[in-house]
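# Return a 3D structure for these sequence lines:
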Amino acid sequence: MASAMTTFLDNVTTLQTVVLNVTREPYVRPFDDIGIAISAAIIFTFMILGIVGNVLTILVISTNPKLNNLFMHFIRSLCVSDLISALISWLFLYRRTWGFDIWPPLPEVFCRFYWAADLMTNYVTALHILSFAILRYVSIQFPIEFSKIKLKHGKIWIACIWIFCFVVGFIPFFIFFGARVRDRQSSSPDARWPACTINMEWYSTYTLYQKIAYPICLYAPTLGVVFMCLLIGITVRSRSRQRPGETQKDKKKERKEKQAVLQLCLIVFSFLFGYIPFTAYEFWSVQPRPNTMYYRRFDYWFGMTEYFTLRFSECLNPVFYNLGSAKMRQCTQKFLGKYLSCCRKDKTDGNGSSSKQTDFGV
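Purely as a prediction, here's the structure:
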């Protein structure tokens, strides 16, 4: 009997060892040098494009009186949000590559700031686009009421969005996240994650936070934006049907409305393209998974891919702002033309002597 019991216990121990070996493979990084090179090339490209595109849009709107209206104030604020995301994107690259296992030599505050700023700008973008869509609908459906909304009201609205997102986004994430060496052999979800990620003592609080804050700051705005787009499209179409004998003024008004719808649809498309993968990864990554190479690689490249789409969508935004507005395109072309002419003039002045020699030679 004792021998049978001993044999049984030995079998149980063997079975446990087999299970552990199946679910816990020896730790190997889920990426290699080629993966680092590809990721760096993509992220640095998007970072440069994002900085140039958003800075250009901010300068064009800020320096041109023709663009001093409510919608352009929201677009400029959106560009500020996208610019912050582009400026901190190198921190994402570092935490996913060279700082994956050990965060130093960078101070931990860089890790906390990255997460806090990244999520704050996500919230800012979602609420700005929802506000933009609401204003578009009001301007088309209720033009008299819309005319009562002044620029100062829009500035207060924008400031409230930033303050709200700082309180509910930046502060919690600055507290929840940190940089530390992760136990790669544990069954904890953070065994798959980079060193700069959520501190596990906040794990249960963070999952609760996700269930409350994400629906309010991301999902509800997303559904609201889609609903407003449909409502605007229906309104513009019904109005065009009600004007069979159009005057020149009606045609001009309808053309402007269609441009407004196009601009909004492009912005919404860019937003959904970037934030649906982001949301999917956020919920997938916090779920317990077997600590195998498959899940480590899947988690790693899922996280990298959703970040690529997010950065790409933010690079598209300045392009879409111009595609959806003829006035914006004209102002951008004028600004670039003025800047390029100034550069050519400075270059000519700097090489004045050689220019004169060429003229005499001709």
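# can we go C-alpha only for contacts and neighbour counts from here?
Will do.
# Could you count how many residues lie near residue 303?
Residues lying near residue 303 (other CA atoms under 10 Å) number 20.
# can you check residue 265 too?
20.
# Residue 325 now?
15.
# show me what contacts it?
With contact taken as CA atoms under 8 Å, 6 or more residues apart in numbering, residue 325 is in contact with 259, 260, 263.
# Let me see the contact set for the second one.
In other words, residue 260. Taking CA under 8 Å, 6+ apart as the test, what residue 260 contacts is 136, 324, 325.
# Rebuild those residues as a markdown table, extending it with distance to residue 226.
Shown next, in a markdown table, are the contacts of residue 260 (distance: CA to CA, whole Å):
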| residue | distance to residue 226 |
| --- | --- |
| 136 | 13 |
| 324 | 17 |
| 325 | 20 |
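# Please name the nearest non-neighbouring residue to the residue sitting nearest the centre point of the chain.
The centroid of the chain falls nearest to residue 310 when counting by CA atoms, centre = their mean (4.7 Å). In space, and not counting its chain neighbours, residue 310 is closest to residue 274: 4.0 Å by CA to CA, 6 or more residues apart in numbering.
# what about the one you found, which helix or strand?
helix 248-285 (DSSP states H and E).
# Mind listing what's buried along the helix or strand following that helix?
Going down the chain from helix 248-285, the next helix or strand is helix 293-323, by DSSP H and E. Going by neighbour count (16 or more other CA atoms under 10 Å), the buried part of helix 293-323 is 293, 296-297, 299-323.
# wait, what's in contact with the residue nearest to residue 310?
In this structure, residue 274 makes contact with 306, 307, 309, 310, 311, 312, 313, 314, judged by CA under 8 Å, 6+ apart.
# now, which of those sits nearest residue 234?
Closest to residue 234 out of the contacts of residue 274 is residue 313 (26.3 Å), distances taken as CA to CA.
# Next one: the closest residue in space to residue 113 that isn't next to it in sequence from residue 197, what distance?
The shortest distance from residue 113 to any non-neighbouring residue, by CA to CA, 6+ apart, is to residue 174 (6.3 Å). Counting by CA to CA, to the nearest Å, the gap from residue 174 to residue 197 is 11 Å.
# which neighbours do those two share?
By CA under 8 Å, 6+ apart, no residue touches both residue 174 and residue 197.
# Quick one: residues in contact with stretch 62-77.
With contact meaning CA under 8 Å, 6+ apart, stretch 62-77 is reached by 57-58, 61, 128, 132, 135, 150-151, 154-155, 158, 321, 327-328, 331.
# cool, and stretch 195-212?
For stretch 195-212, contacts defined as CA under 8 Å, 6+ apart pick out 95, 99-103, 111, 176-182, 190, 286.
# Proceed likewise with the subsequent sequence, for comparison:
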Amino acid sequence: MFIAFMGIFCIAANLLTLIVIARKRSLYTKPFNVVLMSLCVSDLLSAIISPLIYYRSPVRGGRNYDLPEFVCKISITVDHWTTIATMLHILSFIIMRLAAVAKPYHFKKFTAKHAAGLVLGIWSGTFGSSGWIKYLTLGLARNKRSGVISCRPLKKWLTLVSQYNTYGVPTLLYAPCSLVIVLSVITTVLLVRRRQRKLARNEAAFVMDQNRAIVQVSLIVASFLLGYLPEIVYRALYASLGHSRTWNIYAFDSARFICLRISECLNPIFYNIASSSIRSATAELLQRISSCGSSACRTTPTPVASNGVDS
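Next comes the predicted model:
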């Protein structure tokens, strides 16, 4: 029941945040918000397929995988694809924030169109480097000893899977995670120093901007570590120990699954906490939705801006 609630909340919260940013020009024209929109898409996809991931989980024990093979292929492919894409989105976000602090005048040339090209490159690049491998190598296979049918890499592709786990996973998962941690510390230190300089000059407006940036980076990285650090540790242990009895694969798999789902639920909340403009737009949209049951919502026409700017 708890997992089902998290899934429903995650889908609703990320979809709401995505709509909030997409419907306001003042929001979707900001490079950082373009990345946040793409992160919402990633969390949304992950939440939608999470029941299928749980169904395939070793927590279910020795039960047959009774779903069609294409469900096996698509669900695991999307899960792995969104994991790597999210990792690179967070890394890109931190690099953008670092560039905005270190080279603010140069970063002003980085527009929403550039950010859109960046996220498009992340999605296409991660699928080209990892997604197709998952889709190609997965299938339904019967265990010769237990007779249980499971969704797993097929025997004919084990060499490719081994090579990917040896070279691809460290490059696409471990390295970006390490960079996120290191660069987030550097970015936070620079933000704090810049805040102190602005504070000494009594520039209150700039101090508030630095405070919001510090909160935003801290919350996004904290949610990232909560969701993906257990995932990385699990993958590393599974690669080295497999189903060895020296560790409890079932308990760890459950823990990392729940941590990832909690992280996906927290992300849209943190986006609203860290951004007053997103928070205000969310409150406005929720108020409009809640009032749509009244006659006023049905009869009052929505004002249309004639100059293309938010009314």
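# Looking at the second structure now, which of the contacts of residue 325 of the first structure still hold up?
Counting by both residues aligned by TM-score structural alignment, their matches' CA atoms under 8 Å, the second structure reproduces these contacts from the contacts of residue 325 of the first structure: 259, 263.
# Go through the contacts of residue 325 of the first structure and name the one nearest residue 88 of the first structure.
Distance to residue 88 of the first structure across the contacts of residue 325 of the first structure (CA to CA) is lowest for residue 263, with 27.0 Å.
# Just want the angle from the helix or strand residue 82 of the first structure falls within to helix 293-323.
Using DSSP H and E, residue 82 of the first structure sits within helix 70-87. For helix 70-87 of the first structure against helix 293-323, the angle between stretch directions is 150 degrees (axes from the mean of the first three to the mean of the last three CA atoms, to 10 degrees).
# Now the element after helix 70-87 of the first structure, going C-ward?
helix 89-96.
# Figure out how far that following helix is from the centre of its chain.
Averaging C-alpha coordinates over helix 89-96 of the first structure and over its chain gives two centres that are 14 Å apart (CA atoms, centre = their mean, to the nearest Å).
# Tell me what angle it forms with helix 293-323.
Between the axes of helix 89-96 of the first structure and helix 293-323, defined by the same axes, to 10 degrees, the angle is 170 degrees.
# Could you check which helix or strand contains the aligned residue in the first structure for residue 106 of the second structure?
In the first structure, the residue matched to residue 106 of the second structure (TM-score structural alignment) is residue 145. In this assignment (DSSP H and E), residue 145 of the first structure forms part of helix 143-147.
# name the helices or strands packed onto that helix?
helix 108-141 (3 or more CA pairs under 8 Å, 6 or more residues apart in numbering; DSSP states H and E).
# Let me know the angle separating the helix it packs on from helix 89-96.
Using the same axes, to 10 degrees, helix 108-141 of the first structure lies at 130 degrees relative to helix 89-96.
# what angle do helix 108-141 of the first structure and helix 248-285 make?
Interaxial angle of helix 108-141 of the first structure relative to helix 248-285 (the same axes, to 10 degrees): 150 degrees.
# how big's the offset between helix 108-141 of the first structure and the second structure?
Superposing on the second structure and averaging over aligned pairs (mean CA distance after the TM-score superposition for the first structure), helix 108-141 of the first structure comes out at 0.7 Å.
# Buried ones in that helix, by neighbour count?
110-137, 139-141.
# And stretch 228-242 of the second structure, by the same measure?
Neighbour counts over stretch 228-242 of the second structure (16+ other CA under 10 Å) mark 228, 229, 230, 231, 232, 234, 235, 236, 237, 238 as buried.
# same deal with stretch 133-147 of the second structure?
For stretch 133-147 of the second structure, by 16+ other CA under 10 Å, it's 133, 134, 135, 137, 138, 139, 140, 141.
# How about stretch 39-52 of the first structure?
So stretch 39-52 of the first structure, judged by 16+ other CA under 10 Å, has buried residues 39, 40, 43, 46, 47, 49, 50, 51.
# Out of the contacts of residue 274 of the first structure, which are shared with the second structure?
Retained in the second structure from the contacts of residue 274 of the first structure, counting by both residues aligned by TM-score structural alignment, their matches' CA under 8 Å: 306, 309, 310, 311, 312, 313, 314.
# Which residue, neighbours along the chain excluded, lies closest to residue 290 of the first structure?
residue 23 (5.2 Å).
# Check the alignment and tell me where the one you found lands in the second structure.
Using TM-score structural alignment as the criterion, residue 23 of the first structure maps onto no position in the second structure.
# What lies in contact with stretch 139-153 of the first structure?
Counting contacts by CA under 8 Å, 6+ apart, the residues outside stretch 139-153 of the first structure that touch it are 69, 70, 135, 138, 232, 235, 236, 257.
# So what's the residue count around the residue nearest to residue 138 of the first structure when sequence neighbours are not counted?
Closest residue to residue 138 of the first structure apart from its sequence neighbours, by CA to CA, 6+ apart: residue 146 at 6.0 Å. Neighbour count for residue 146 of the first structure, taken as other CA under 10 Å: 15.
# follow-up on the earlier one: following the chain onward from the helix holding residue 145 of the first structure, which element is next?
helix 151-165.
# what span of the second structure lines up against whichever helix or strand comes after that following helix?
Downstream of helix 151-165 of the first structure, the first helix or strand assigned by DSSP H and E is helix 171-176. The aligned range for helix 171-176 of the first structure in the second structure is 132-137, by TM-score structural alignment.
# Alignment lookup: residue 322 of the first structure to the second structure.
Match for residue 322 of the first structure (TM-score structural alignment): residue 272.
# now the closest residue to that match other than its chain neighbours: how far from residue 268 of the second structure?
Of all residues not flanking residue 272 of the second structure in the chain, residue 279 sits nearest, at 4.6 Å (CA to CA, 6+ apart). From residue 279 of the second structure over to residue 268 of the second structure the distance is 10 Å, taken as CA to CA.
# hang on, the earlier thing: which of the contacts of stretch 62-77 of the first structure count as buried?
So, by 16+ other CA under 10 Å, the buried ones in the contacts of stretch 62-77 of the first structure are 57, 58, 61, 128, 132, 135, 154, 158, 321, 328, 331.
# wait, is the last one part of a strand?
Which is residue 331 of the first structure. No. Residue 331 of the first structure is assigned helix when assessed by DSSP: H, G, I helix; E, B strand; the rest coil, not a strand.
# who's in contact with the alignment partner in the second structure of it?
Using TM-score structural alignment as the criterion, residue 331 of the first structure maps onto residue 281 of the second structure. Residue 281 of the second structure makes contact with 20, 21 under the criterion CA under 8 Å, 6+ apart.
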